[in-house]
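Undergrad: Below are the sequence and a predicted model for it; my questions follow.
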Amino acid sequence: MNYKIKQQDRRTFMKRSSGIIAGLAAGSALTETLAFGVAKPLYSIPLGVYAGYSKANFLKESGCTYIEESVAGFLIPPDGDEQYEKNLRQLKSENFPIKSYVILLPGSLKTLGPDANHEAILQRTELVLKRAKECGSQYVVFGSGTSRIIPDGFDRAVAKAQHIELTKKMAPLAEKYGVTIAVEPLNRGETNFINSLSEGVEIVDAVKSPSIKLLCDIYHMLKEDEPATEIVKYGKHIVHCHIAEKESRTPPGVKGDDFRPYLSALKKINYKGGLSIECFVYTDFEKEAKRGIEVLKQQLSEV
């Protein structure tokens, strides 16, 4: 009898001990959760690459969610309307979205100065916006630095007024077709007008249209030594972003630039738009573009 009692006591002790241990483990986990908080999801945004649409399949397989094309390469190609129709059919067949188009204007069309040609620009812009809508695209980037260079000796205030007047005329067209025009600040090596986010916002604020917004290009910000805090300051205007390394406009991962301060600023404003690698020269496009996407995903995960 005593032996049985001892056996029962031993079993009871083991059960209680197991319960205590489990409770301590659960308590430890709870304490850890309370101390450190629930694990936050990693910050991620849609990533794309500026490239010809022939690269669509490769970019899709490389982890991109969209491609960025050029106005002259896709919407108004040198071979004319027939080529555009072919491009449109390919887009519908591939079903890989073009989010945005760069280089709205050729350098021969001036937005300001004595040779400003607003009528021709507005005709071109309407066609671009119409076709961008047909393609299901969201943005047309208004950088076109050569078009907006203020000529030597030309009054800067007059030039700015000309550019704002033109952009105000573009706004109803953008609203009509449901495509946003994103004003792009460029570094002073490319143009002498609209070289910072603050100067881009001056144009956006002057136009006052929901279809005229701001593009944030981290490459140009780096070239101008523009701090990441400017992204936070003007975040409410930003709808689209570009990125490349500072020295030679290479994709992320070539020189090893650390973009995390700028990516952290995008996270702080809860930016959910696209981030496009915009480079014009590659040593090996497929290798460098794929590596660029990988590097951006890694750096985004660390902010």
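TA: Ah, there it is. Numbering: from 1, shown residues only.
Undergrad: From now on I want contacts and neighbour counts done on CA atoms only, so please keep to that.
TA: Fine.
Undergrad: Please report the distance of residue 85 from residue 224.
TA: 40 Å (CA to CA, to the nearest Å).
Undergrad: Between the two, point out the one with more neighbours.
TA: Using other CA atoms under 10 Å as the criterion, residue 85 and residue 224 rank with residue 224 on top: 16 against 13.
Undergrad: contacting residues for the more buried one?
TA: For residue 224, the contact set (CA atoms under 8 Å, 6 or more residues apart in numbering) comprises 187-188, 195-196.
Undergrad: before we move on, what about residue 190?
TA: Residues near residue 190 by CA under 8 Å, 6+ apart: 145-146.
Undergrad: neighbours around residue 31, how many?
TA: For residue 31, the number of neighbouring residues by other CA under 10 Å comes to 12.
Undergrad: can you give me the strands for the protein?
TA: Secondary structure of the chain (DSSP state E): strands located at 47-50, 66-70, 98-102, 139-142, 180-183, 212-217, 238-243, 275-277.
Undergrad: Mind listing residues that contact the fourth one?
TA: Think strand 139-142. The contact list for strand 139-142 (CA under 8 Å, 6+ apart) reads 99-105, 129, 132, 179-184, 215.
Undergrad: Pretty sure residue 217 sits against residue 183.
TA: No. Between residue 217 and residue 183 there is no contact under CA atoms under 8 Å: 10.4 Å.
Undergrad: out of the two, which sits in the busier spot?
TA: More crowded of residue 217 and residue 183, by other CA under 10 Å: residue 183, with 28 against 23.
Undergrad: is it true that the more buried one touches residue 211?
TA: No. The criterion here is CA under 8 Å, and residue 183 misses it with residue 211 at 10.5 Å.
Undergrad: What ranges does this protein have for its helices?
TA: Here the chain has its helices, by DSSP state H, at 2-36, 56-61, 81-94, 118-134, 156-177, 197-207, 218-223, 229-233, 260-268, 285-301.
Undergrad: closest to residue 278 out of those helices?
TA: Minimum separation from residue 278 across the helices of the chain (CA to CA) falls at helix 218-223, 8.8 Å.
Undergrad: okay if I get the contacts of residue 224 as CSV plus distance to residue 265?
TA: Listed next are the contacts of residue 224 as CSV, based on distance: CA to CA, whole Å:
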residue, distance to residue 265
187, 20
188, 23
195, 19
196, 16
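Undergrad: what about versus this one:
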Amino acid sequence: MRYAICNETFTDWEHGRICDFIAGCGYGGLEIAPFTLAPLITDVSSERRSQLRSQAEMAGIQIIGLHWLLAKTNGFQLTSADPQVRINTGNYLAELAYACRDLGGDVLVLGSPQQRKIPEGASHEAAEVYAADTISYAFKALESSGVTLALEPLTPKETDFLQSAESAVKLAQRIGHPNVRLHLDVKAMASEQKPISQVIRDNAHWLKHFHANDENLRGPGFGEIDFKPIFQALKDVNYTGWVSVEVFDYTPDPETIARQSIEYMRSCE
């Protein structure tokens, strides 16, 4: 397995310090939440992007991609009924793809539950149409940058749109573009009717990226979910992407989260 971790875990740590620390823990990749860099990704200059990439590479770390793409932004909505909002959002996804490329990554994880709600009075089907249209404005950027947009199913507690791997694959099929694939998250899969290992196997053809965490919002090994069958499923389907630790409960501290998460995952391997 190739292990990465998300940078917002480290709150106010300087980027170079994060890279040095996670390299020492045994991680090879870092996933970045854009809001940790600037209010908008377009505020991050080409010089700053180059600096961030160089600092990571000097530590032996690859910046693998971006997630929380639309979090803490204003005016963007994946499922908006307003055509201009969809254009603006799609164009912003394009800018995120270019930034991802500049940083050395190749995946954008599209979660952002607050920016993908079904519009009032609209059906899930209508929201799918709106989302597909929004994403279409990023096609050229995804192609030219070599970046994949990975649709992330989330739990019913978090969103009313794309609550299962099946629904995310359905949207990817509607979009029909090779740079639009599936992201799977352990916490989210725990809310599905099928066992997590079966969700992985059933959707392996679409799988681009993977988040490791627990249903309790902490890191792998910090809760009740057993990762042995999860990793067995990933191996059985020949998954070669990153396994990236994403937590939402930052206790007790970043160092403990990072160290114990990778130790647990390695023991499960």
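TA: It's in. What you see is a predicted model, and the numbers here were worked out from it, not measured in a lab.
Undergrad: Got a TM-score for the pair?
TA: Once superposed, the chains reach a TM-score of 0.87 (TM-score structural alignment, normalised by the length of the second structure), with 254 aligned residues with a CA RMSD of 2.1 Å.
Undergrad: Please convert the helices of the first structure to JSON lines, extending it with distance to residue 46 of the first structure.
TA: Formatted as JSON lines, those follow (distance: least, CA to CA, whole Å):
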{"stretch": "helix 2-36", "distance to residue 46 of the first structure": "29"}
{"stretch": "helix 56-61", "distance to residue 46 of the first structure": "12"}
{"stretch": "helix 81-94", "distance to residue 46 of the first structure": "18"}
{"stretch": "helix 118-134", "distance to residue 46 of the first structure": "19"}
{"stretch": "helix 156-177", "distance to residue 46 of the first structure": "23"}
{"stretch": "helix 197-207", "distance to residue 46 of the first structure": "22"}
{"stretch": "helix 218-223", "distance to residue 46 of the first structure": "16"}
{"stretch": "helix 229-233", "distance to residue 46 of the first structure": "18"}
{"stretch": "helix 260-268", "distance to residue 46 of the first structure": "12"}
{"stretch": "helix 285-301", "distance to residue 46 of the first structure": "10"}
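Undergrad: Deepest-packed of the ones you listed, please.
TA: Mean neighbour count (mean count of other CA atoms under 10 Å) peaks for helix 218-223 among the helices of the first structure, with a mean of 23.
Undergrad: Kindly name the residues of the second structure that line up with that one.
TA: Aligned by TM-score structural alignment, helix 218-223 of the first structure falls on residues 186-191 of the second structure.
Undergrad: now the matching stretch, how far from the chain's geometric center?
TA: Counting by CA atoms, centre = their mean, to the nearest Å, stretch 186-191 of the second structure is centred 14 Å from the centre of its parent chain.
Undergrad: Repeat that for stretch 110-118 of the first structure.
TA: With CA atoms, centre = their mean as the basis, stretch 110-118 of the first structure stands 29 Å off its chain's centre.
Undergrad: And stretch 79-87 of the second structure, by the same measure?
TA: Relative to the centre of its chain, stretch 79-87 of the second structure is centred 22 Å away, using CA atoms, centre = their mean.
Undergrad: Would you work out how far apart the start and end of it are?
TA: Start-to-end span of stretch 79-87 of the second structure (CA to CA) is 11 Å.
Undergrad: List the buried residues in that stretch.
TA: In terms of neighbour count (16 or more other CA atoms under 10 Å), stretch 79-87 of the second structure has its buried residues at 79-81, 85-87.
Undergrad: and the gap between whatever residue of the second structure lines up with residue 289 of the first structure and residue 241 of the second structure?
TA: Using TM-score structural alignment, the equivalent of residue 289 of the first structure in the second structure is residue 258. In this view, residue 258 of the second structure and residue 241 of the second structure are 19 Å apart by CA to CA.
Undergrad: Same check on residue 82 of the second structure?
TA: Computed as CA to CA, the residue 82 of the second structure to residue 241 of the second structure distance reads 35 Å.
Undergrad: ok, now residue 78 of the second structure?
TA: 26 Å.
Undergrad: and what of residue 3 of the second structure?
TA: Distance from residue 3 of the second structure to residue 241 of the second structure, by CA to CA: 9 Å.
Undergrad: More neighbours: which of those two?
TA: residue 3 (21 against 15).
Undergrad: For the more buried one, give its distance to residue 30 of the second structure.
TA: Using CA to CA, residue 3 of the second structure is found at 9 Å from residue 30 of the second structure.
Undergrad: and what of residue 178 of the second structure?
TA: Residue 178 of the second structure sits at a distance of 24 Å from residue 30 of the second structure (criterion: CA to CA).
Undergrad: the more surrounded of the two?
TA: Neighbours were counted for residue 178 of the second structure and for residue 30 using other CA under 10 Å; residue 30 has more, 25 against 14.
Undergrad: check contacts around that one.
TA: Contact analysis of residue 30 of the second structure by CA under 8 Å, 6+ apart lists 4-7, 19, 61-65, 244.
Undergrad: can you rerun that using 6 Å?
TA: By CA atoms under 6 Å, 6 or more residues apart in numbering, the residues touching residue 30 of the second structure are 4-6, 63-64.
Undergrad: what does it align to in the first structure?
TA: Residue 30 of the second structure maps onto residue 67 in the first structure, by TM-score structural alignment.
Undergrad: dump the residue contacts of the aligned residue in the first structure for residue 206 of the second structure.
TA: The equivalent of residue 206 of the second structure in the first structure is residue 237 (alignment by TM-score structural alignment). Neighbour list for residue 237 of the first structure: 213-214 [criterion: CA under 6 Å, 6+ apart].
Undergrad: Give me the distance between residue 237 of the first structure and residue 162 of the first structure.
TA: Distance from residue 237 of the first structure to residue 162 of the first structure, counting by CA to CA: 22 Å.
Undergrad: Please apply the same query to residue 79 of the first structure.
TA: For residue 79 of the first structure, the distance to residue 162 of the first structure (CA to CA) stands at 32 Å.
Undergrad: What are the contacting residues of the match of helix 218-223 of the first structure?
TA: So stretch 186-191 of the second structure is contacted by 154-155, 196, 212-215 (CA under 6 Å, 6+ apart).
Undergrad: Same check on stretch 267-278 of the first structure?
TA: Contacts for stretch 267-278 of the first structure (CA under 6 Å, 6+ apart): 45-50, 235, 240-244.
Undergrad: one more time with 7 Å
TA: 43, 45-50, 232, 235, 239-244, 251 (CA atoms under 7 Å, 6 or more residues apart in numbering).
Undergrad: Please convert the buried members of those into ChimeraX selection syntax.
TA: If you want just the buried ones from the contacts of stretch 267-278 of the first structure in ChimeraX, going by 16+ other CA under 10 Å, the selection is:
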select :43,45,47,48,49,50,232,235,239,240,241,242,243,244,251
